[in-house]
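Colleague: Got a predicted model here, sequence first, then my questions.
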Amino acid sequence: MGGVLSHQYSLYFNRDVTPFPPDGIKQDPLFGFEDRPVKVMIATEDELASCKVPPNKRDYCAHKWIEYKKCYAENIPWVQNCEHEVHEYNDCLYAELVDTYKDYERERRLLVRAQRIAAKKAKENLEE
C-alpha cells in the first residue's frame, strides 16, 4: 500500500495508536534520547521579512534558502555557480524530512507502548 493509503487505513482502524501529524508531537520530543540536539531556527523573523521569504519556506532550512537566493541574485545569468548552495538547501530539506518521519514513527511507537502498558495494568487489576 502507498504511504497515504496506509496512513488513512491506520487512522480509520487504529485511531488510538496513529498520530495525526497536523496535531503536532504530543510526547516530550527528548524522551528516550540522551543527546538529541534541540532544533533552533537560525534565521530571525526580521531576516525572513526583509528577504521576503514565502510562508511555505519558513522552516528550519530558511537560512539556506536565503543564502541560495543571495547567490542567485549575485550570479545571474550564471546561476550554475550556485550549485553548492542548492545542494546545501536540498540536504537540509532532506534531513528535516527524515527527522519528521522519525518523529512520527517515534510518536506512533510511544502510543502503542502506552496502550500496551494500560492493557497490562487493566489485566493485573482484573486478576486481583
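Modeller: Structure received. Numbering: from 1, shown residues only.

Colleague: Could you use CA atoms for every contact and neighbour count after this?
Modeller: Noted.

Colleague: Remind me what the helix or strand encompassing Leu97 packs against, helices and strands.
Modeller: If you go by DSSP states H and E, Leu97 is part of helix 83-127. Contact analysis of helix 83-127 by 3 or more Cα pairs under 8 Å, 6 or more residues apart in numbering; DSSP states H and E lists helix 62-75 as its packing neighbours.

Colleague: try this one side by side with the last:
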Amino acid sequence: MQVTRKQMADARIPLEYRDYCAHLLIPLNKCRYQTFYLPWKCENERHSYEKCQYEDYKRRMRALNKQRLKEDQEKH
C-alpha cells in the first residue's frame, strides 16, 4: 500500500476501493470532480488506474496458481 488509511479516509474512498491501486484512485477522483465527470477529461489518470487494477489482478492470479500447484504437489 502506498497510501495510508487516513489519506484514503480524507479522500473519501469507499471501503471496497481501498486496495492496492488506491494511490491512483485519489488523483482520478479529484480530476473527475474538478472536470464535472466528463469522460474525456481524465483519460491518463483513468488509464493508469485501470492498468494498475489489471496488473494487480494478474499478480493475484499468479499467486493463486502458485498456491494451487503447491497444494497439488503436496497431495501427490
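Modeller: Noted; the coordinates are in hand. This one's a predicted model, so the numbers in the text were calculated from it and none came from an experiment.

Colleague: Report the angle between the helix holding Leu97 of structure 1 and helix 62-75.
Modeller: Per axes from the mean of the first three to the mean of the last three Cα atoms, to 10 degrees, the angle that helix 83-127 of structure 1 makes with helix 62-75 is 170 degrees.

Colleague: so how far is helix 83-127 of structure 1 from its chain's centroid?
Modeller: Distance, stretch centre to chain centre, for helix 83-127 of structure 1: 10 Å (Cα atoms, centre = their mean, to the nearest Å).

Colleague: now stretch 61-72 of structure 1: which residue numbers in structure 2?
Modeller: Under TM-score structural alignment, stretch 61-72 of structure 1 corresponds to residues 21-32 of structure 2.

Colleague: Nearest residue to the middle of structure 1?
Modeller: Geometric centre of structure 1, nearest residue: Thr100, 2.7 Å, by Cα atoms, centre = their mean.
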